[in-house]
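Engineer: sequence? don't have it. structure:
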């Protein structure tokens, strides 16, 4: 069911129609087989980039779409309703572009940003480590200053698009303490960079998640984004936007689960009437619809604050928390609506439920979101 969206401009309405068309033709027809076979969708991101969908919230002067976040997130939601793994990868790509677009010099932007925003270069975000997930200040991967740049040594973890991305926004330690983290724009082809076996995940099978091993790789000095020691500032400001991307992914996933559940409830009959007409089930579907609408409202509120240049960090955490918890509940309830059929692979709701779980974990666990929100209330 197409969501009745309240979009700010006719241009945005046309964009959403384009996204729906591409998603129906390029994503919906491929997702089941690719996820089942854990097969990477070769060529898909080039198609999305050629359509202008990978750089939507960034400036037109560098090849972006110049769209407000309010619109960009609704694009992500539409994609997620067809293929969650691809939507997550799109969101992560946008996250990976953020450091350069926001903190890079004019020369750096001119050199790299057009290809990144145009989809010629697809990005990954390399912040987490095996023993430093939510505690980003505990990073140990080192970027040692040498005469011709930085020598990178250490291991990074949980990289979406790991081994497939063309570049990584890499966060590594250049000195001690929480102010000793720096951000570098690392090419995926760097000598001395290798990747582990893709994680054997519960869901999102078509897009790999891997560890990265840096064995003395040397990055040129001009790969430093911002100043040394600004890494955590860059990472955390990027994550506010990234959390909104995940909130939009979760909302799209929940909407897809709701659509399947409603269609099934309208088609199946018991005791002489459609199961949607049984009050117990109808009320469950109503709660699911309310959860999806509420999730969408929270991410749009945060996005509109961002677009107006107002603080939105707390609202981003609220959106991420609300939308991902809603996705977990709605997808679980969708399985319940379908009964035994929902537990089989004949319907996609079992996959939706598996995919929803990770959304409560990455871009900051929902426990971390509660911490951010509570600190915002205490400030």
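Structural biologist: Done, it's in. This structure is a prediction, so every number in the text was calculated from the model and none was measured.
Engineer: from here on, contacts and neighbour counts on C-alpha atoms
Structural biologist: Will do.
Engineer: Show me the helices in the stretch 1-150 of the chain, by range?
Structural biologist: 10-22, 31-37, 44-50, 69-80, 84-103, 106-117 (DSSP state H, counting those that start in this stretch).
Engineer: Please name every helix or strand in contact with the fourth one.
Structural biologist: In this structure, helix 69-80 makes packing contacts with helix 10-22, helix 84-103, helix 231-267, helix 279-307, judged by 3 or more Cα pairs under 8 Å, 6 or more residues apart in numbering; DSSP states H and E.
Engineer: hang on, the earlier thing: which stretch among the helices of the stretch 1-150 of the chain approaches residue 248 most closely?
Structural biologist: helix 69-80 (4.9 Å; Cα to Cα).
Engineer: the inter-axis angle of that closest one versus helix 84-103?
Structural biologist: 150 degrees (axes from the mean of the first three to the mean of the last three Cα atoms, to 10 degrees).
Engineer: And for helix 69-80, what's in contact with it?
Structural biologist: With contact meaning Cα atoms under 8 Å, 6 or more residues apart in numbering, helix 69-80 is reached by 7, 12, 16, 19-20, 23, 27, 56-57, 86-88, 90-91, 244-245, 248-253, 300, 303-304, 306-307.
Engineer: Which of these are buried? Put it as a PyMOL command.
Structural biologist: Under the burial definition 16 or more other Cα atoms under 10 Å, those of the contacts of helix 69-80 that qualify are selected in PyMOL by:
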select buried, resi 12+16+19+20+23+27+56+57+86+87+88+90+91+244+245+248+249+250+251+252+253+300+303+304+306
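Engineer: Burial check on the residue lying closest to residue 124 once chain neighbours are set aside, number of neighbours?
Structural biologist: In space, and not counting its chain neighbours, residue 124 is closest to residue 168: 4.6 Å by Cα to Cα, 6 or more residues apart in numbering. For residue 168, the neighbour count with other Cα atoms under 10 Å is 24.
Engineer: and residue 168, what is it in contact with?
Structural biologist: Going by Cα under 8 Å, 6+ apart, the list of residues near residue 168 reads 96, 123-126, 185-188.
Engineer: Among the residues you listed, which ones are in strands?
Structural biologist: The strands, defined by DSSP state E, take in 123-126, 185-187 from these.
Engineer: For residue 49, state which of those residues is nearest.
Structural biologist: Nearest to residue 49 among the ones in strands among the contacts of residue 168 is residue 123, at 12.0 Å by Cα to Cα.
Engineer: take a look at this one as well, against the first:
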């Protein structure tokens, strides 16, 4: 959806507010954008209206809906206001502007997203975007560091071919490895983390193909939720330093996400299910069979807990999870489906993974065709 984006932000750390100026180019003409509920358009190069409205099917998630009088494929806006947290609706979404830890990410709508105020429309917009972005940030105190997954040149940030933006500002330490760059709030225990990250990357590369670009990890405080972008991840403080850092392996696995259609992405099967099962395989490779079995058993217990609350979920196919609101099954049942498939197919399973990763566009029909072509097995997903 988005093709190019130029954004200038001026942050006020005393009030938690921002002023933004954006130029955005789209691959098609659209009429509606959504913004964080605390932000308001002040000037625009087009006639528009705006109102505060709940996302369809998720009405407590309020957004500023910006509606153009006529559809357009480019837009220039000046907007401002306080970046409001959505923590009361989604506990992980604590994004705000403050000296302790500032986080700006697509999920908190700190820049205009071309979408209707509906969850499905928002997901499809983000997933179908692959844009280049330049961001200039002002107002950052000298004692704080900007963390970003792309190139950082002073207060200018550049990233290519992304579908989301994640910017953190805090008193970070920067730890550089040959292939990795870590923005951490403390260096305690981080050398071990860097070694485990390197080993996990080598393992994924051995089965899926090597990634040559530098990978960035940005530490977050607890309960901010893990997040993966193009060539980077947000990972919590404790997750970075656990004996078995499964969340770190999970976010790293997203580096090999296949390209999927927006409709298929709704189920989260091709990113979260695959990332969780790749996590299990990395745990077996690095920490041994017992740790692997324990991880799989935890997935089974978590899935059974879901069925205890929603027994109807057992009858649903992965292709139905997204539209029916059961996409979280990908983390548990989705990964278990892949585990069962691996047990049935043995080494052929890795050929399926490689074909999926290298697919130009993937959906459930293409996935079924790949499995049948490699193994002769007919599956129903």
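Structural biologist: Here it is on my side, so go on. Here the structure is a predicted model, which means the values were calculated and not measured.
Engineer: Quick TM-score on the pair, please.
Structural biologist: Comparison of the two superposed chains (TM-score structural alignment, normalised by the length of structure 1) gives a TM-score of 0.25, and 158 aligned residues with a Cα RMSD of 7.0 Å.
Engineer: And the helices of the stretch 1-150 of structure 1: which comes nearest residue 371 of structure 1?
Structural biologist: helix 84-103 (21.7 Å).
Engineer: by how many degrees do that closest one and helix 106-117 diverge?
Structural biologist: Using the same axes, to 10 degrees: helix 84-103 of structure 1 against helix 106-117 is 170 degrees.
Engineer: Okay, and residue 377 of structure 1 sits in which element?
Structural biologist: Following DSSP states H and E, one finds residue 377 of structure 1 within helix 366-378.
Engineer: and the residue nearest to residue 124 of structure 1, that's in a helix?
Structural biologist: No. Applying DSSP: H, G, I helix; E, B strand; the rest coil, one finds residue 168 of structure 1 to be strand, outside a helix.
Engineer: How much space separates residue 331 of structure 1 from residue 255 of structure 1?
Structural biologist: 9 Å (Cα to Cα, to the nearest Å).
Engineer: Could you do residue 297 of structure 1 as well?
Structural biologist: From residue 297 of structure 1 over to residue 255 of structure 1 (counting by Cα to Cα), the distance is 13 Å.
Engineer: Of those two, which one has the most company?
Structural biologist: A direct count of neighbours by other Cα under 10 Å for residue 297 of structure 1 and residue 255 places residue 255 higher, at 29 against 16.
Engineer: Verify the stated contact: the more buried one with residue 292.
Structural biologist: Yes. Counting by Cα atoms under 8 Å, residue 255 of structure 1 touches residue 292, with 6.3 Å between them.
Engineer: what's the neighbour count on the residue nearest to residue 345 of structure 2 when sequence neighbours are not counted?
Structural biologist: Spatial nearest neighbour of residue 345 of structure 2, excluding adjacent residues (Cα to Cα, 6+ apart): residue 375 at 7.0 Å. Counted with other Cα under 10 Å, residues neighbouring residue 375 of structure 2 total 16.
Engineer: same check, this time on residue 267 of structure 1
Structural biologist: 12.
Engineer: try residue 241 of structure 2
Structural biologist: 17.
Engineer: again, but for residue 270 of structure 1
Structural biologist: 10.
Engineer: Same question for residue 292 of structure 2.
Structural biologist: Other residues near residue 292 of structure 2 number 19, with proximity taken as other Cα under 10 Å.
Engineer: just to revisit the earlier point, out of the helices of the stretch 1-150 of structure 1, which gets nearest to residue 349 of structure 1?
Structural biologist: That would be helix 31-37 among the helices of the stretch 1-150 of structure 1, by Cα to Cα, at 11.5 Å.
Engineer: Buried residues, the closest one. List them.
Structural biologist: So, applying 16+ other Cα under 10 Å, buried residues of helix 31-37 of structure 1: 31-32, 34-35.
Engineer: what's the closest of the residues you listed to residue 265 of structure 1?
Structural biologist: residue 32 (22.0 Å).
Engineer: From residue 251 of structure 1, how far out is residue 301 of structure 1?
Structural biologist: Applying Cα to Cα to residue 301 of structure 1 and residue 251 of structure 1 gives a distance of 14 Å.
Engineer: cool, residue 185 of structure 1 as well?
Structural biologist: Taking Cα to Cα, one finds residue 185 of structure 1 at 30 Å from residue 251 of structure 1.
Engineer: just the buried members of the contacts of residue 168 of structure 1?
Structural biologist: 96, 123-126, 185-188.
Engineer: Quick one: residues contacting residue 99 of structure 1.
Structural biologist: Residue 99 of structure 1 is in contact with 169, 183, 225, 234-235, 238, counting by Cα under 8 Å, 6+ apart.
Engineer: Among those, give me the pair with the biggest separation.
Structural biologist: Of all pairs in the contacts of residue 99 of structure 1, the most separated under Cα to Cα is 225 and 238 at 13.0 Å.
Engineer: Compare those two and say which is more crowded by neighbours.
Structural biologist: residue 225 (25 against 18).
Engineer: pretty sure that one is touching residue 181, no?
Structural biologist: No. Using Cα under 8 Å, residue 225 of structure 1 makes no contact with residue 181, being 11.4 Å away.
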